[in-house]
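**Q** Structure for the following, please:
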Amino acid sequence: MSVNKVILVGRLGSDPELRAAPSGLQVSNLSVATNHVAYDRDGNKNESTEWHRVVFFGRQAEVAGQYLKKGSQIYVEGRLRTNKYTDKDGIVRYTTDVIGEKFQMLGGRDEGGSTGRDDGGWGARDSGRPMIDDGGGFGSGGGFEDNSRPMPGSGGGQRAQAPAPQRSAPQKSVESFDDLDDDLPF
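**A** Here you go, the predicted model:
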């Protein structure tokens, strides 16, 4: 078993770069800064900033390009991807990107945290802010599903519809915990 999961909370260092791939799929690149604070033995504060390149695809890229701005605070869930390329001098280089699977806009209205309108089915969380989800993360999360990318082997961009959940009969309530001990085999 292996896990490739990244969670970031940070601020955008620039406006999102939105472009269309040759296939027409929207791609948005974000530069997200996170801070780390540590104290040395003498109690001196050492703060460092780490910059992360985050990439979103499809509807998520469009929403990020529309609502996020430089300085916006954002929560991101995704996975790491390492890319290899050769630069103009023939030197092999590597970059590590976070492939965004979900994001949530944080902060106030001025920071891009609230759109001031109905969330349009994005699956708002308890915070009342939209959680944008491509469906590729762990659990259901109730977020927006990006159907623009085909599932492997599906032959198209539409995901199968799950049948509507069936309501089960109400469970018999237990009167007390004492009743549970009577049938235990040990």
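
**Q** C-alpha from now on. contacts and neighbour counts both.
**A** Noted.

**Q** Secondary structure element for residue 62, which one?
**A** helix 58-67 (DSSP states H and E).

**Q** Which strands or helices does that helix pack on?
**A** When contacts are defined as 3 or more Cα pairs under 8 Å, 6 or more residues apart in numbering; DSSP states H and E, helix 58-67 sits against strand 17-20, strand 26-39.

**Q** if you set the cut-off to 10 Å instead, what comes out?
**A** Other helices and strands packing on helix 58-67, by 3 or more Cα pairs under 10 Å, 6 or more residues apart in numbering; DSSP states H and E, are strand 17-20, strand 26-39, strand 45-57, strand 92-106, strand 131-133.

**Q** Compare those and give me the one nearest residue 7.
**A** strand 92-106 (9.4 Å; Cα to Cα).

**Q** What residues of the closest one count as buried?
**A** 97, 98, 99, 100, 101, 102, 103, 104, 105, 106 (16 or more other Cα atoms under 10 Å).

**Q** Second chain to compare with the first, below:
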Amino acid sequence: MNGELDFDRYISDPLTVGGYKADLRLYVVVTSLHPMTVSVYRDGIVRFATSKYVGSPHHDLFGHLTNCSINKRSPFASQEKDVIGGGCKWTLRRLQRWVEESSAHGVERWDRLWAKIRSLVCLTVLPLADVVPGGVGHDSCFELFGFDVMVDCRLSRPHLIEVNCSPALGLDEPADR
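**A** As a prediction, this is how the structure comes out:
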């Protein structure tokens, strides 16, 4: 296995908006490892499944997968959907507004979630300082990562799905702009 670890666990209580499963694509820039300098862009993307989420069984991929490359082939991709509207993306700021407006303590819930997400990002990036010898850290160097994060339905726990070293930056929908 060469020191690599692959671990999968299905998150059975994901965040849904209007009944549609969602995950987050966060853009993270590392501009220095010594000292560690990490920025999490607050205008990430929220990606939605295009069919309503129903726990098990997992026979409807469009209800369980939030991958935009898959969902753009869904017959429901451009249709208006409850709460989320057409398409399969929101901006992260739009999700923040939705969370803040959907409950009495929405602002506090979002702030706590965002703090946990930032901690997750920092704890994930921190080991790079030990394995990257001097590459990032010079004035003209940086690294852009795409962090895919799923949040539970209570907005209490972010789960790291994967980190992309070459995140897609295409402008497919208005939320991408």
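
**Q** TM-score for the pair, please.
**A** Scored against TM-score structural alignment, normalised by the length of structure 2, the superposed chains reach a TM-score of 0.23; 71 aligned residues with a Cα RMSD of 5.2 Å.

**Q** picking that back up, residues of the helix holding residue 62 of structure 1 that come out buried?
**A** Counting neighbours by 16+ other Cα under 10 Å, one finds that the buried residues in helix 58-67 of structure 1 are 58, 59, 60, 61, 62, 64, 65, 67.

**Q** After it, which helix or strand is next?
**A** Helices and strands here follow DSSP H and E; after helix 58-67 of structure 1, the next one along the chain is strand 73-86.

**Q** For the nearest residue to residue 148 of structure 2 once chain neighbours are set aside, what is the enclosing helix or strand?
**A** Residue nearest to residue 148 of structure 2 in three dimensions, not counting chain neighbours: residue 25, with 4.7 Å by Cα to Cα, 6 or more residues apart in numbering. Under the criterion of DSSP H and E, residue 25 of structure 2 resides in strand 20-33.

**Q** Give me the angle between the helix or strand following that strand and strand 20-33.
**A** Next helix or strand after strand 20-33 of structure 2 toward the C-terminus (DSSP H and E): strand 36-40. Regarding strand 36-40 of structure 2 and strand 20-33, their directions subtend 150 degrees when assessed with axes from the mean of the first three to the mean of the last three Cα atoms, to 10 degrees.

**Q** looking at it, residue 63 of structure 1 is touching residue 132, isn't it?
**A** Yes: with contact defined as Cα atoms under 10 Å, residue 63 of structure 1 reaches residue 132; the gap is 8.4 Å.

**Q** tell me the angle of the helix holding residue 62 of structure 1 relative to strand 45-57?
**A** Note on geometry: by the same axes, to 10 degrees, helix 58-67 of structure 1 and strand 45-57 are set 120 degrees apart in direction.

**Q** could you say what helices and strands the longest helix along structure 2 packs with?
**A** Of all the segments assigned as helix in structure 2 under DSSP state H, the longest by residue count is helix 106-125. In terms of contacts (3+ Cα pairs under 10 Å, 6+ apart), helix 106-125 of structure 2 is packed against strand 20-33, strand 36-40, helix 92-102, strand 143-151, strand 158-164.
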